[in-house]
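>>> For reference, the sequence and a predicted model appear below.
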Amino acid sequence: MSRIVKKRKEDIGLSPDDISFRGEQKMDKILLRLIDFDVENLEEKVVEKIDTLLEYQKKPTVTWFNVDGLHDTKIIEEIGEGFNFDKLVLAEVMDAQARPKVHDFGDCILLSIKMLQQNEENSLISVENLSVVLNDSVLMSFQEKRGDVFEPVRERIRNQKKRIRTGGTDYLTFALLDIVVDNYIYIVGVLGEKIETLEETLLQEPRKSVIDEIYTYKREMNFLRKNITPAKEMILALSKLESELIRESSHIHFKELLDNINQAIDSSETYREILSDQLNIYHTTISSKLNDVMKFLTIFSVIFIPLTFIAGIYGTNFDVLPELKYEYSYFIMLGVMIILAFGMLLYFRKRKWL
């Protein structure tokens, strides 16, 4: 599956507020989950109908409504009608390939960012689009598929952590983004540890599989950079956003997010440079070993060239050659040739020239 954003031909020329799903369907049925809370009370449930959500708009609590799956246009339209969202908001939510951004619509704020997850078996990184729409009392998060990425935030709410229970939708937004950015740092760190272990292998045994690993990690680091850099731009814009929906006390948290994502970018750049250095080490080591091989073969050739020259002039055309009368001389000669060739192959392999 390609991880590069591709423009579909059927999407060309669509209106900016066209509500149609642009992306890859990653689950069969949309899952709607709701958490409503304040300092004292907590309600958590799976929602079957959008009408159920409308009663929470006027409650003095914080409501977090999470949508897993974006392919059902009808449900997204019902959400937009129920909460009176601008069509541009819904169009952005349905575009899973959109670049990370933040936009203030006055009555709500829309932001999107890429969530990254790493496959522990093959170290490959997958990407998923996350959109968040918030107003003064309701936060809606839209994911492409169901996952447990935000389960730590849910646990903090369930365990009555005072800060998140009293923070409002803007602080809840920070908590979700913090999970995403922390995951960036974690993935960079995991890849970084594997990259650092390659250097010892390169110096000891620069085999072909090592260079394949370097190219794999280099590709993953480039993919990380492609997704983290736009996320930094979004968070920077969010930290400077002047909106009544974001309290002054929350700006310091968004600036903290900016510091964290800068850490992820700096680390990824460092490891990209390390990979480039490792490529140079590999090629330098291979060149050095090749020089050793050429040195040995040159010495070997210098010794045998004059011997071959003499044999070429005089041959073995002498009157007295004891082996000519021996019955098995030919087979002995063949055996010596085979043993000599096999012995040289073993020697080359022992020296890791083959």
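Yep, that arrived. Note that the structure is a prediction, hence the values are computed from the model and not measured.

>>> C-alpha from now on. contacts and neighbour counts both.
Noted.

>>> who's in contact with the residue nearest the centre of the chain?
In the chain, the residue lying closest to the centroid (C-alpha atoms, centre = their mean) is I125, at 3.3 Å. Contacts for I125 (C-alpha atoms under 8 Å, 6 or more residues apart in numbering) come out as 116-119, 220.

>>> now do 6 Å
117-118 (C-alpha atoms under 6 Å, 6 or more residues apart in numbering).

>>> residue contacts, the nearest residue to M234 once chain neighbours are set aside?
In this structure, M234 finds its nearest non-sequential neighbour in K101, 5.0 Å apart by C-alpha to C-alpha, 6 or more residues apart in numbering. K101 makes contacts with 111-112, 234, as judged by C-alpha under 6 Å, 6+ apart.

>>> Identify those among the residues you listed that sit within helices.
Secondary structure from DSSP state H places M234 of the contacts of K101 in helices.

>>> Going by neighbour count, which of the contacts of K101 comes out on top?
S112 (26 neighbours; other C-alpha atoms under 10 Å).

>>> I'd assumed S131 was in contact with it.
Yes: in this structure, S112 is within contact of S131 by C-alpha atoms under 6 Å, at 4.2 Å.

>>> For I338, see how far away the residue of the chain positioned farthest from its centre is.
Computed with C-alpha atoms, centre = their mean, the maximum C-alpha offset from the centroid of the chain is found at D319, amounting to 77.6 Å. Distance from D319 to I338, counting by C-alpha to C-alpha, to the nearest Å: 28 Å.

>>> Near V46, how many other residues are there?
V46: 12 neighbours (other C-alpha under 10 Å).

>>> Apologies, that question was intended for P230.
Count around P230 with other C-alpha under 10 Å applied: 16.

>>> how much space is there between it and S141?
Distance from P230 to S141, by C-alpha to C-alpha: 19 Å.

>>> buried ones in stretch 96-106?
96-104 (16 or more other C-alpha atoms under 10 Å).

>>> Relative to the whole chain's centre, how far out is the helix ranked longest in the chain?
When the chain is parsed with DSSP H, its longest helix is helix 248-314. Its chain's C-alpha centre lies 24 Å from the corresponding centre of helix 248-314 when counted by C-alpha atoms, centre = their mean, to the nearest Å.

>>> Against which helices or strands is that helix packed?
Helices and strands touching helix 248-314, by 3 or more C-alpha pairs under 6 Å, 6 or more residues apart in numbering; DSSP states H and E, are helix 208-239.

>>> got another, please set it beside the one above:
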Amino acid sequence: MAQFKKDFGKFEWLDIEKPKQTELIDLTHPFYIDINLLDDALEHGHLPKLEKHGVFTFLIFRAFTVEPHLNHTTVAKLSNKVAFLINDDNLITIHQKPFPFLDKFKDREFGDPEALMLAIVFEMLLSFEAPVNWLSDKMDENEKEIFLKKHGKVSIEQLYYQKSKARICRKLLQFSHNVLNQLVVKQENVSNLQDIRESIINYMLQLEEVIEDAQSILNTHLSLTAQKSNDVMKLLTVFSAFFLPLTFIVGVYGMNFTNIPELHWRWGYYVTWGVMISISVVIFLWFKRKKFV
């Protein structure tokens, strides 16, 4: 466990990293914090929430903490959380994973715990910017592959991971937005809170566009695949139409019967060839007229 404590004059900030349950209980014992809140703070995959208990307001927010290209499809693998316990005199932050952006707040001054909490939440929100931009770029690449390149092949597996990642990020941001809508802050912090809300909405709209694009690309890919299959079947049908009557003629004259008069005709071989060529020309002209070829 690692901890950092700073007195800002008007309030104190206690940051606790990777605590065990017994250590967390000992550290927060002077604040008389409910054990259920501490359990939520230690739960790895807990979603964003807000809960009031006594003089403390308890909040959980999640930050995106993996490389955008990694194929993860669960909340716990894509993000990590910070739990906040805040009142007028104290801010306690609890997290299992290190967050480098917390270090830059250790040397800055804040007038109240709400301002520090909102600054941390804003940094957590910014962690979604890289995956949102990466997903948008990937959708653009997929669209170019489908519509501009000759073969038009996309990886269905990668498209699935990209769509799942966008859906999970959007849900996390939606939960975070709901928490922020319930949060009441002092008048001097209202502007910062509103900026965070607007940023979340912006990211959510981008992710909705990514999800829609992914579904559209998938539908287009399936349509193109079906069209290619239809083209193959059409080609096979054309060949069958040409060779079926020719195969019938060859089959007739390939029978092992003695009494086949045409076999003894002087021009029988050439006549048979002429008939087969004529049939092929007629079939071709008919297909051409019907615009099958």
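Yes, it's here. Predicted, not measured: the structure shown is a model, and the values here were computed from it.

>>> overall similarity of the pair, as a TM-score.
After superposition, the two chains reach a TM-score of 0.77 (TM-score structural alignment, normalised by the length of structure 2), with 253 aligned residues with a C-alpha RMSD of 2.4 Å.

>>> For W286 of structure 2, grab the count of nearby residues.
13.

>>> What of Y161 of structure 2?
Y161 of structure 2: 16 neighbours (other C-alpha under 10 Å).

>>> What does it correspond to in structure 1?
Correspondence of Y161 of structure 2 to structure 1, assessed by TM-score structural alignment: T216.

>>> what's the answer for Q215 of structure 2, then?
Superposed on structure 1 with TM-score structural alignment, Q215 of structure 2 falls opposite S276.

>>> Do I have it right that L32 of structure 1 meets W64?
No: in this structure L32 of structure 1 lies outside contact range of W64 using C-alpha under 6 Å: 10.6 Å.

>>> Comparing those two, which shows the higher neighbour count?
For L32 of structure 1 versus W64, neighbours defined as other C-alpha under 10 Å are more numerous around W64 (22 against 18).

>>> what's the spacing between that one and C108 of structure 1?
In terms of C-alpha to C-alpha, W64 of structure 1 sits 14 Å off from C108 of structure 1.

>>> circling back: the match of Y161 of structure 2: what's it in contact with?
So T216 of structure 1 contacts nothing (C-alpha under 6 Å, 6+ apart).

>>> wait, what's in contact with F175 of structure 2?
P48.

>>> nope, Q3 of structure 2 is what I was after
15-17 are the contacts of Q3 of structure 2 under C-alpha under 6 Å, 6+ apart.

>>> One more pass at 8 Å, please.
14-17.

>>> what's the closest non-adjacent residue to it?
Nearest to Q3 of structure 2 is I16, by C-alpha to C-alpha, 6+ apart, at 4.4 Å.

>>> Can you find the partner of that neighbour in structure 1?
Using TM-score structural alignment, I16 of structure 2 pairs with V67 in structure 1.

>>> what number of residues lie near the aligned residue in structure 1 for H177 of structure 2?
In structure 1, the residue matched to H177 of structure 2 (TM-score structural alignment) is K232. Residues near K232 of structure 1, counting by other C-alpha under 10 Å, number 23.

>>> What sits closest to K232 of structure 1 if chain neighbours are left out?
I261 (6.3 Å).

>>> Which residue of structure 2 is paired with the one you found in the alignment?
Under TM-score structural alignment, I261 of structure 1 pairs with I200 in structure 2.

>>> and that match, how far is that from V271 of structure 2?
Counting by C-alpha to C-alpha, the gap from I200 of structure 2 to V271 of structure 2 is 81 Å.

>>> Just the closest of the contacts of Q3 of structure 2 to N87 of structure 2, please.
Nearest to N87 of structure 2, judged by C-alpha to C-alpha, of these is L14 at 12.4 Å.

>>> can you pull the contacts of the closest one?
L14 of structure 2 neighbours (C-alpha under 8 Å, 6+ apart): 3-6, 90-93.

>>> 10 Å - rerun?
Counting by C-alpha atoms under 10 Å, 6 or more residues apart in numbering, L14 of structure 2 touches 3-7, 27-28, 85, 90-94.

>>> Go through those and single out the one with the most neighbours.
The most crowded member of the contacts of L14 of structure 2, judged by other C-alpha under 10 Å, is L85 (25 neighbours).

>>> aligned partner of that residue in structure 1?
Checking TM-score structural alignment: L85 of structure 2 goes with V133.

>>> How many residues are close by D86 of structure 1?
14.

>>> Helix or strand: which one has the residue nearest to it when sequence neighbours are not counted?
Spatially, and ignoring its direct neighbours in sequence, D86 of structure 1 is nearest to G80 (7.3 Å; C-alpha to C-alpha, 6+ apart). Element membership for G80 of structure 1 (DSSP states H and E) is helix 73-82.

>>> chain center to that helix, what's the gap?
With C-alpha atoms, centre = their mean, you get 32 Å for helix 73-82 of structure 1.

>>> go on, stretch 201-213 of structure 1?
Distance, centroid of stretch 201-213 of structure 1 to centroid of chain: 22 Å (C-alpha atoms, centre = their mean).

>>> next one: stretch 186-205 of structure 1
16 Å.

>>> And stretch 182-201 of structure 2, by the same measure?
27 Å.

>>> What of stretch 66-73 of structure 1?
23 Å.

>>> gap between the two ends of that stretch?
Terminal-residue distance, stretch 66-73 of structure 1 (C-alpha to C-alpha): 16 Å.

>>> Any buried residues in that stretch, and which?
66-71.

>>> How about stretch 132-151 of structure 2?
In terms of neighbour count (16+ other C-alpha under 10 Å), stretch 132-151 of structure 2 has its buried residues at 132-133, 135-136, 138-139, 142-143, 145-146.

>>> Show the contacting residues for K228 of structure 2.
222, 234.

>>> One more: the one 3 residues further on?
Taking C-alpha under 10 Å, 6+ apart as the definition of contact, the neighbours of D231 of structure 2 are 225, 237.

>>> With adjacent residues omitted, what lies nearest to Q96 of structure 2?
The spatial neighbour of Q96 of structure 2 that comes closest, neighbours along the chain excluded (C-alpha to C-alpha, 6+ apart), is K18 at 4.1 Å.

>>> Now do the contacts for that neighbour.
1-3, 24, 42, 94-98.

>>> Among the residues you listed, which pair sits farthest apart?
Top of the distance list for these (C-alpha to C-alpha): L24 and P98, 16.4 Å.

>>> circling back: the residue nearest to K232 of structure 1 against V188, yeah?
No: I261 of structure 1 sits out of contact with V188 when judged by C-alpha atoms under 10 Å, with a separation of 11.1 Å.

>>> Having no further points to raise, I will conclude here.
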